[in-house]
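Trainee: only the shape, not the letters, is given here:
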């Protein structure tokens, strides 16, 4: 008997796109969003489609419960994953909310799809494979899922990943350079006693840079998977932690402090003598007051010279440290890009070797244009 799949969901959730994609991928099944087309027959599977823009609400699921009926196979589908970077978090929230609303759906599987992407290929492989597995392969012809087992072309995979790698390296270098310029400008205007706050700011920026690199790489790998028709990357890929940006202890400044003190005393003594003589000449009867005022001015100048020299030294040390941190962040970002893209290529190569070769054309050879395209900056 021909399996029947009913697709339902709230308005603007992407139901029509899922129906169109599944009809193309599963021509042996009846895929519809109109329950009246089924007559009295209950659907074999119900796909509850919700958007990845925001977590599902109770009213959204209420519209699904109306059509579920006695159907045993219910699959949650998060659509528009190509347009929303945090769709995995939305899917996890939907799974938790559904389990809290109704314990019967605690084990409901959830899948992310891009049925009608604005850019790139359609991404419904995981949903097709799950439907085939749950409905049973006996009810679907062997060629019904021919596109779900397409072997990624290794040459195409290398070309696409090379372009993604060049783009990622460029944005990593641009961001690290922009951060370095901003941090150096901040260090140049740093006031006395603000060193600890500046070091904390640098540590926070390093953690944010690490998180940003991971998100950018995952987004590019997902886009590459859509482009080459490979399986989407699985979340939770192990990766190294954020780079160490701790500041090393500076060497002793005893000699430099003595030199600054000597210079300050020299300037202060000169100012004190000049001020006292000037006041004594202008006010002959106030010679003692002139000496006192000159001495106070000299001491103030000594303190200012010593503190200013220390502040300038601290700013120079922080400037050098910022340059080192920026270089570390750039190296860390480039290493993360290389490691994760290499892992994706290895995973897709293993999938290509494991996929059946029947009906699949041989891998095309690299042409001159293909080799040139590997080094194209976009």
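Mentor: Sure thing, it's come through. Just so we're clear, the structure is a prediction, and the values are computed from it rather than from any experiment.
Trainee: going forward, measure contacts between C-alpha atoms and count neighbours the same way
Mentor: OK.
Trainee: give me the number of residues near residue 164?
Mentor: When neighbours are counted by other CA atoms under 10 Å, residue 164 registers 22.
Trainee: same deal with residue 4?
Mentor: By other CA under 10 Å, neighbour count at residue 4 equals 19.
Trainee: also residue 251?
Mentor: 6.
Trainee: any idea how far residue 317 is from it?
Mentor: Going from residue 251 to residue 317 by CA to CA, to the nearest Å gives 11 Å.
Trainee: what do the two both touch?
Mentor: With CA atoms under 8 Å, 6 or more residues apart in numbering applied, the contact sets of residue 251 and residue 317 do not overlap.
Trainee: looks like residue 299 contacts residue 266 (just checking).
Mentor: No: shown here, residue 299 and residue 266 do not form a contact pair, counting by CA atoms under 8 Å, at 10.5 Å.
Trainee: higher neighbour count, those two?
Mentor: Remark: of residue 299 and residue 266, residue 299 carries more neighbours, 18 against 15, as counted by other CA under 10 Å.
Trainee: need the contact list for the residue lying closest to that one once chain neighbours are set aside.
Mentor: Of all residues not flanking residue 299 in the chain, residue 268 sits nearest, at 6.0 Å (CA to CA, 6 or more residues apart in numbering). Residue 268 is in contact with 297, 298, 299, 300, 301, 302, counting by CA under 8 Å, 6+ apart.
Trainee: in the helix or strand harbouring residue 268, what's buried?
Mentor: In the assignment (DSSP states H and E), residue 268 maps to helix 254-282. Using 16 or more other CA atoms under 10 Å as the test for burial, helix 254-282 gives 260-261, 264-265, 267-269, 271-280.
Trainee: pasting the second one now:
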């Protein structure tokens, strides 16, 4: 054992020795249903001077003096069987392979040859493994374990057994150290974690850009809809007001002319209030839908100044209508006079006087009616002009109000983008810091590996050279 440790100490005395406890026992191990219990019982019976254990009886950190690995003659070894052998014989050089149940399976020699070739291909150390056939608990006859007992006895009696086992433990220790250094460079799941971090970083940046773009599109869309809908609402209310006022003009009497301007003024104020309420309500809904504050109107909608109803001069038209009405009345008077003269000559004088009175009344009625219609037409045109001015003022106010709301929403969007950018910058900084930490850990692990691996490889070559001797 001192010689084995000295082989490694000559290369680097600081290399830690194998942390195992060597026990002077024989370990019988193998896959499930391979017959390990029967082989262990047979060896205990045939070798009472040696301690024979199965895998559950050996504590962690303990290594046996020899390993008897039992496989079934049913079929060649599988990958899991080979992996089990690697584990149980990791720190022990003395390994004897047993093909059990040879009393049942006549093709056990073919299975043995296949297993020997498989293990020799798996690792060079398994090329020198002793292979025997055995029937530890046959259905008929005595157990067939003589070859196994002889091989195990010779192995345990070998003078170099302890040194070889120590060298094999050193080899396992050095190979494990090499693998651990490689794992430290790669990290346990480091690449997977780096992939997750990079994907998370890209996803957060993509989501930030997408949210910003969607928010801008939503604001522009809602503002355009508000501009169209509120402008349409203002035009509709102005059109309704014009229609109602024109209907009033069509039935207005001469006594109502004096109060008509006040009626128009009230109607214009009502339209202005309705447009303001509709704008405030609609823009509030837009802000609530977007989750952004919409500033209040800086000023209320203007009210169109409505003066007194116009009274256009109609002297020429009045003279014309008097002339036409007089002619019409004269015609009526003459017609009535002739009618009385023909039907009742005795009433001719009274009929003429009556006809003249009726003609005068008709003349006055025609002139008055034509004057009323003229005044109504003047009021109608005046109403159209007033409502047209009101509509222009309302459309301008709606455009100004929507523009102010757009500016307010733009500021709110900018503030929210700034907050999200700050949060995103913090998250991305955290991710970048973790990525750099993984890179630094890999660099440090690579430096340690580059410094220690050459020493480990030299020690490993020396240990294997001693094993090959």
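Mentor: Yep, that arrived. Because the structure is a prediction, the values reported are computed rather than measured.
Trainee: any chance you could compute the TM-score here?
Mentor: Between these two chains, after superposing, the TM-score reads 0.52 (TM-score structural alignment, normalised by the length of the first structure); 212 aligned residues with a CA RMSD of 2.5 Å.
Trainee: which part of the second structure lines up with the helix holding residue 268 of the first structure?
Mentor: Aligned by TM-score structural alignment, helix 254-282 of the first structure corresponds to residues 315-343 of the second structure.
Trainee: once aligned to the first structure, how far is the matching stretch on average?
Mentor: Superposed on the first structure, stretch 315-343 of the second structure shows a mean distance to its aligned partners of 1.1 Å (mean CA distance after the TM-score superposition for the first structure).
Trainee: re earlier: following the helix holding residue 268 of the first structure, which helix or strand shows up next?
Mentor: helix 287-354.
Trainee: by how much does that next one deviate from the second structure on average?
Mentor: Helix 287-354 of the first structure sits 1.4 Å off on average (mean CA distance after the TM-score superposition for the first structure).
Trainee: which part of the second structure lines up with the helix or strand following that helix?
Mentor: Sequence-wise, the next helix or strand downstream of helix 287-354 of the first structure (DSSP H and E) is helix 368-373. The aligned range for helix 368-373 of the first structure in the second structure is empty, by TM-score structural alignment.
Trainee: give the buried residues for helix 368-373 of the first structure.
Mentor: In helix 368-373 of the first structure, counting by 16+ other CA under 10 Å, buried: nothing.
Trainee: which strands and helices sit next to it?
Mentor: helix 154-188 (3 or more CA pairs under 8 Å, 6 or more residues apart in numbering; DSSP states H and E).
Trainee: what are the buried residues along the helix it packs on?
Mentor: Judged by neighbour count using 16+ other CA under 10 Å, the buried positions of helix 154-188 of the first structure are 154-166, 168-169, 172-173, 175-177, 179-180, 183-184, 187.
Trainee: cool, stretch 220-235 of the first structure as well?
Mentor: Of the residues in stretch 220-235 of the first structure, those buried (16+ other CA under 10 Å) are 220-233.
Trainee: how far off centre is that stretch?
Mentor: 15 Å (CA atoms, centre = their mean, to the nearest Å).
Trainee: go on, stretch 416-431 of the second structure?
Mentor: Distance, centroid of stretch 416-431 of the second structure to centroid of chain: 16 Å (CA atoms, centre = their mean).
Trainee: outside of that stretch itself, list whatever touches it.
Mentor: Stretch 416-431 of the second structure is contacted from outside by 197, 198, 201, 204, 205, 208, 212, using CA under 8 Å, 6+ apart.
Trainee: which stretches in the stretch 101-250 of the first structure count as strands?
Mentor: With strands called from DSSP state E, counting those that start in this stretch, the stretch 101-250 of the first structure shows them at 110-112.
Trainee: to clarify, my last question referred to the stretch 1-150 of the second structure.
Mentor: Using DSSP E, counting those that start in this stretch, strands in the stretch 1-150 of the second structure cover 21-22, 25-29, 51-54, 62-63, 66-72, 95-100, 130-133.
Trainee: would JSON lines of these with distance to residue 109 of the second structure and mean neighbour count be doable?
Mentor: Output for those, formatted as JSON lines (distance: least, CA to CA, whole Å; neighbours: other CA atoms under 10 Å):
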{"stretch": "strand 21-22", "distance to residue 109 of the second structure": "34", "mean neighbour count": "14"}
{"stretch": "strand 25-29", "distance to residue 109 of the second structure": "21", "mean neighbour count": "24"}
{"stretch": "strand 51-54", "distance to residue 109 of the second structure": "25", "mean neighbour count": "19"}
{"stretch": "strand 62-63", "distance to residue 109 of the second structure": "30", "mean neighbour count": "18"}
{"stretch": "strand 66-72", "distance to residue 109 of the second structure": "11", "mean neighbour count": "26"}
{"stretch": "strand 95-100", "distance to residue 109 of the second structure": "9", "mean neighbour count": "25"}
{"stretch": "strand 130-133", "distance to residue 109 of the second structure": "8", "mean neighbour count": "20"}
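Trainee: of all the ones you listed, which lies closest to residue 270 of the second structure?
Mentor: strand 62-63 (99.1 Å; CA to CA).
Trainee: where in the first structure does the closest one fall?
Mentor: Counting by TM-score structural alignment, strand 62-63 of the second structure has no counterpart in the first structure.
Trainee: what's the answer for stretch 373-388 of the second structure, then?
Mentor: Under the alignment (TM-score structural alignment), stretch 373-388 of the second structure falls on residues 312-327 in the first structure.
Trainee: do the same with stretch 247-264 of the second structure
Mentor: Using TM-score structural alignment, stretch 247-264 of the second structure pairs with 185-202 in the first structure.
Trainee: may I see the buried residues of that stretch?
Mentor: For stretch 185-202 of the first structure, using 16+ other CA under 10 Å, the buried residues are 187, 190, 198, 199, 202.
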